[in-house]
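K.L.:
pasting the structure only:
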């Protein structure tokens, strides 16, 4: 049954397009093919239909402008389209599986963002802010604490702490605020490839990485207020996100190139210890 849609619901939801459904009146077994023309959707208007974790995230998006297609069941569907939100723009070709009984909702597919404020979305804006990326994600969970995502993506920009990093390639897993995998950065002030773990949990930010570090301008990266440039092959194991807070070790397999000689280690030119 094909139907033209022009539905207003709640305060800010207006759905315009066409819908072909099979299975009514049994909503749980109804398969829908919905093609939306420019429409709007607000989480507050549909709160009763969303799992609690999904609503928490969706409400931060504000009133979403949608142009795309939804194909599937209400709890297992593909969303293919563009979304303009209060946090930035998103394009997706994602399969969503929503499980209301145990909050184990999952997703997989292609995701593209433009200056999207992921920090506000996941409730950790002090650490991470906007991201512009194009890649594939497979995962479950909607908060930084419970999300587990496999990410294979090109990241044009990622604003982390006080610096907006450019040109990142990542292939790894994010689970319970910990990223594990491979990534490479070709930023004007940071050029390296690395393999290991990065923990973004509050009060437990830590790095455990093996890295080929071609260049790190610590002052430009706003890690230090002193002029320090490092070039080395490194084995990094430390806590903290700013130089003054670092605690741990950095083993450098080749002597670092530092613009400030006073920063050279006094005894072993291949190791630096922060306490």
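P.N.:
Yep, that arrived. In this text the structure is predicted, and so the values were computed from the model without any measurement.

K.L.:
rest of the way, CA atoms for contacts and neighbours
P.N.:
OK.

K.L.:
and the next helix or strand past the top helix by length along the chain?
P.N.:
For the chain, the helix that runs over the most residues, judged by DSSP state H, is helix 52-59. Heading C-terminal from helix 52-59, the first helix or strand you meet, by DSSP states H and E, is strand 63-73.

K.L.:
so which elements touch that following strand?
P.N.:
Contacting strand 63-73 under the criterion 3 or more Cα pairs under 8 Å, 6 or more residues apart in numbering; DSSP states H and E are the following elements: strand 31-42, strand 76-85.

K.L.:
do you know which of those strands lies nearest residue 118?
P.N.:
Of all the helices and strands packed on strand 63-73, the one in closest proximity to residue 118, counting by Cα to Cα, is strand 76-85 (11.6 Å).

K.L.:
circling back to that earlier point, for the helices and strands packed on strand 63-73, give me TSV that also has distance to residue 187.
P.N.:
Formatted as TSV, the entries for the helices and strands packed on strand 63-73 read as follows, by distance: least, Cα to Cα, whole Å:
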stretch	distance to residue 187
strand 31-42	37
strand 76-85	28
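
K.L.:
could you save those as CSV and add columns showing mean neighbour count?
P.N.:
As requested, those are exported to CSV (neighbours: other Cα atoms under 10 Å):
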stretch, mean neighbour count
strand 31-42, 20
strand 76-85, 19
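
K.L.:
closest to residue 93 out of those strands?
P.N.:
Across the helices and strands packed on strand 63-73, the minimum distance to residue 93, taken as Cα to Cα, is reached by strand 76-85, at 4.3 Å.

K.L.:
now find how far off-centre that closest one is within its chain.
P.N.:
Its chain's C-alpha centre and that of strand 76-85 lie 17 Å apart, by Cα atoms, centre = their mean, to the nearest Å.

K.L.:
what helices and strands are in contact with the helix or strand just after it?
P.N.:
Helices and strands here follow DSSP H and E; after strand 76-85, the next one along the chain is strand 88-97. With contacts defined as 3+ Cα pairs under 8 Å, 6+ apart, the packing partners of strand 88-97 are strand 76-85, strand 106-117.

K.L.:
one more to weigh against that first structure:
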């Protein structure tokens, strides 16, 4: 037999071996797959694994049907996983799994191509992990899987679980920390949500860390009816933190983006979210609606407009900084930085706000302050401001400047707001007004016009009727009844129909210095002053149609305003009166009036005439008769 014949025969045998080998492999695969389709075979094989796992972990795994669609695809019907305390942790109506055999055989890590869940019910409940510790059942379950898969591996390293794609539809998710009390609104410790649809990519479990790319998610909270219409993000959670990277969340009337990271010592801290969870959030065009926020906090019942936020948030809900900050609400926009310590109750929260040039409409911020307070500030309407706000909403220091519709206001004042009695609300600090239209602000343009002042003000009350304050400073100008008085210095107390202290005026038409008090309030009518009037041109001051000039030293101590009720003493020295072409000079005038049960005593002494009248008479009748 020659070489060619031998070669031909060998190739023929090889072809037959390969052909029959492949044929046998196909037959084996088909027969094997057919055997795997037998229900009792499937259930027997899977039950061996689940029973062994249940015996070790304490979790019971049961199912109605375990069906291999092909070697790399399977379907599980009515899957039930029960925790050691007999709580139903996972129920799956239909669970489809797509996997690669080569990946399963490659190592002990779990690699799945796709998982689809319909009609699921995931219930996370606190259970006793040991005699002294309580943990969520899902955490105990994951630890049990890691122990099973890592047994026999070098170093006992936990395996990795990877799922390329996950689709969840028409399922329920509940969270119940049984050792915690329930709270109003959204209950961090006890909640249940309905999941309409969720699409996840690159799902990974590595040790205690779970992460995935969430393409879309629609859920609704059963208690509050908060409805997440859309949620997409890269999500990562572990025992030390929770991350939402590239976040895009639409929930009811609110929208949140872009990145939020939560840090905590353990997931148990989530039950005291406001005080124990550190937040690092970079917000971009985030919109928070008060109706949604009301489910998470209290004390903001007066907040009605949504707020839009952009900036960097760091800290806990109870104590955080927000810098840089840009916030818009209604027609208002503020920028700068914000620190708050004390939330969620706004009235117990210390605020440190540093504002760059911002625009504020008072009605937009009305929810932060008592209604009576904002009503009094209502005339300010739109304000452009920059400066600092330090304190509580009812006890704070406002340091900065405001451009108002009435003029420029610069202040460094401590305000103490009495919500139940605004008339007793107090203020103390430095105030500077520039061309401020105080008449328009007070609603009395007949008696008051513009004012410019700088000084220290201390008092209470915010209306013309309730204001009672001491002003130590200068008033370069103030418009009263159509005349602009200038060069005024004050160290005096002012109130409605009341004055006490020192006041000097160095105006071209009025040069006047006074010390004392004038009390014209009902039932008082007291005047006690010591004054020097160097110049007073009544015509220029719009107080007389005639040209009248007055000059005198005054010392008055009297009670009563009407002529018949007037009692007391008044002394005028070095008096000069010019009326038209007439001039009257008086070195001294002393007037004493007394009234004892209708018996009057009038004494007049001057350099021109002395007069003494006693008897039962009325001044008005006497002067009329004269």
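P.N.:
Ah, there it is. Everything numeric in this text was worked out from a predicted model, so none of it was measured.

K.L.:
before we move on, back to that, quick one: the longest helix of structure 1 to structure 2 mean distance?
P.N.:
Compared with structure 2 after fitting, helix 52-59 of structure 1 deviates on average by 2.3 Å (mean Cα distance after the TM-score superposition for structure 1).

K.L.:
could you give the angle of that helix to strand 76-85?
P.N.:
30 degrees (axes from the mean of the first three to the mean of the last three Cα atoms, to 10 degrees).

K.L.:
other residues contacting helix 52-59 of structure 1?
P.N.:
Identification of contacts with helix 52-59 of structure 1 by Cα atoms under 8 Å, 6 or more residues apart in numbering yields 42, 43, 44, 47, 103, 121, 122, 141, 142, 143.

K.L.:
now do 10 Å
P.N.:
41-50, 64, 85-86, 98, 100, 103-105, 120-123, 141-143 (Cα atoms under 10 Å, 6 or more residues apart in numbering).

K.L.:
quick check on those residues: which are buried?
P.N.:
Judged by neighbour count, with 16 or more other Cα atoms under 10 Å as the criterion, the buried members of those are 41-44, 50, 64, 85, 98, 104-105, 120-123, 141-143.

K.L.:
now the helices and strands packed on strand 88-97 of structure 1 in TSV, with distance to residue 224 of structure 1?
P.N.:
Converted to TSV, those look like this (distance: least, Cα to Cα, whole Å):
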stretch	distance to residue 224 of structure 1
strand 76-85	35
strand 106-117	25
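
K.L.:
ok, which of those strands comes nearest residue 148 of structure 1?
P.N.:
Between residue 148 of structure 1 and these, the shortest gap by Cα to Cα is with strand 106-117, which sits at 9.3 Å.

K.L.:
tell me how far residue 192 of structure 2 lies from residue 79 of structure 2.
P.N.:
With distances defined as Cα to Cα, to the nearest Å, the gap from residue 192 of structure 2 to residue 79 of structure 2 amounts to 20 Å.

K.L.:
quick check: the aligned residue for residue 27 of structure 1 in structure 2?
P.N.:
Mapped onto structure 2 by TM-score structural alignment, residue 27 of structure 1 lines up with residue 346.

K.L.:
same deal with residue 192 of structure 1?
P.N.:
With TM-score structural alignment defining the correspondence, residue 192 of structure 1 maps onto residue 512 in structure 2.

K.L.:
count of neighbours near its match?
P.N.:
Each residue near residue 512 of structure 2 was counted by other Cα atoms under 10 Å, and the total is 20.

K.L.:
repeat for residue 224 of structure 1
P.N.:
Close neighbours of residue 224 of structure 1, defined as other Cα under 10 Å, add up to 14.

K.L.:
wait, isn't it in contact with residue 162?
P.N.:
No - using Cα atoms under 10 Å, residue 224 of structure 1 and residue 162 do not qualify as a contacting pair, with a distance of 11.1 Å.

K.L.:
what segments of the stretch 151-275 of structure 1 are strands?
P.N.:
For the stretch 151-275 of structure 1, the strands identified by DSSP state E, counting those that start in this stretch occupy 163-175, 178-187, 190-199, 206-217, 229-239, 247-252, 271-274, in order along the chain.

K.L.:
want to try TSV for those strands, with distance to residue 79 of structure 1 as columns?
P.N.:
TSV is the format used below for the strands of the stretch 151-275 of structure 1 (distance: least, Cα to Cα, whole Å):
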stretch	distance to residue 79 of structure 1
strand 163-175	22
strand 178-187	26
strand 190-199	31
strand 206-217	35
strand 229-239	39
strand 247-252	44
strand 271-274	48
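
K.L.:
nearest to residue 259 of structure 1, out of those strands?
P.N.:
Comparing the strands of the stretch 151-275 of structure 1 by their distance to residue 259 of structure 1 (Cα to Cα), the top pick is strand 229-239, with 5.7 Å.

K.L.:
which parts of structure 2 are helices?
P.N.:
Along structure 2, the stretches classed as helices by DSSP H are 3-36, 39-57, 101-106, 137-150, 273-276, 290-293, 371-377, 438-442, 619-625.

K.L.:
among the ones you listed, which is nearest residue 117 of structure 2?
P.N.:
Ranked by Cα to Cα, the member of those that lies closest to residue 117 of structure 2 is helix 137-150, at 17.4 Å.

K.L.:
can you check which part of structure 1 the closest one sits on?
P.N.:
Residues of structure 1 aligning with helix 137-150 of structure 2 are absent, taking TM-score structural alignment as the criterion.

K.L.:
so for structure 2, the centremost residue is which one?
P.N.:
residue 346 (7.6 Å; Cα atoms, centre = their mean).

K.L.:
what about residue 230 of structure 2, neighbour count?
P.N.:
Counted with other Cα under 10 Å, the burial measure for residue 230 of structure 2 works out to 18 neighbours.

K.L.:
for it, which non-adjacent residue is closest in space?
P.N.:
Leaving out its chain neighbours, the residue that sits closest to residue 230 of structure 2 by Cα to Cα, 6 or more residues apart in numbering is residue 250, at 5.1 Å.
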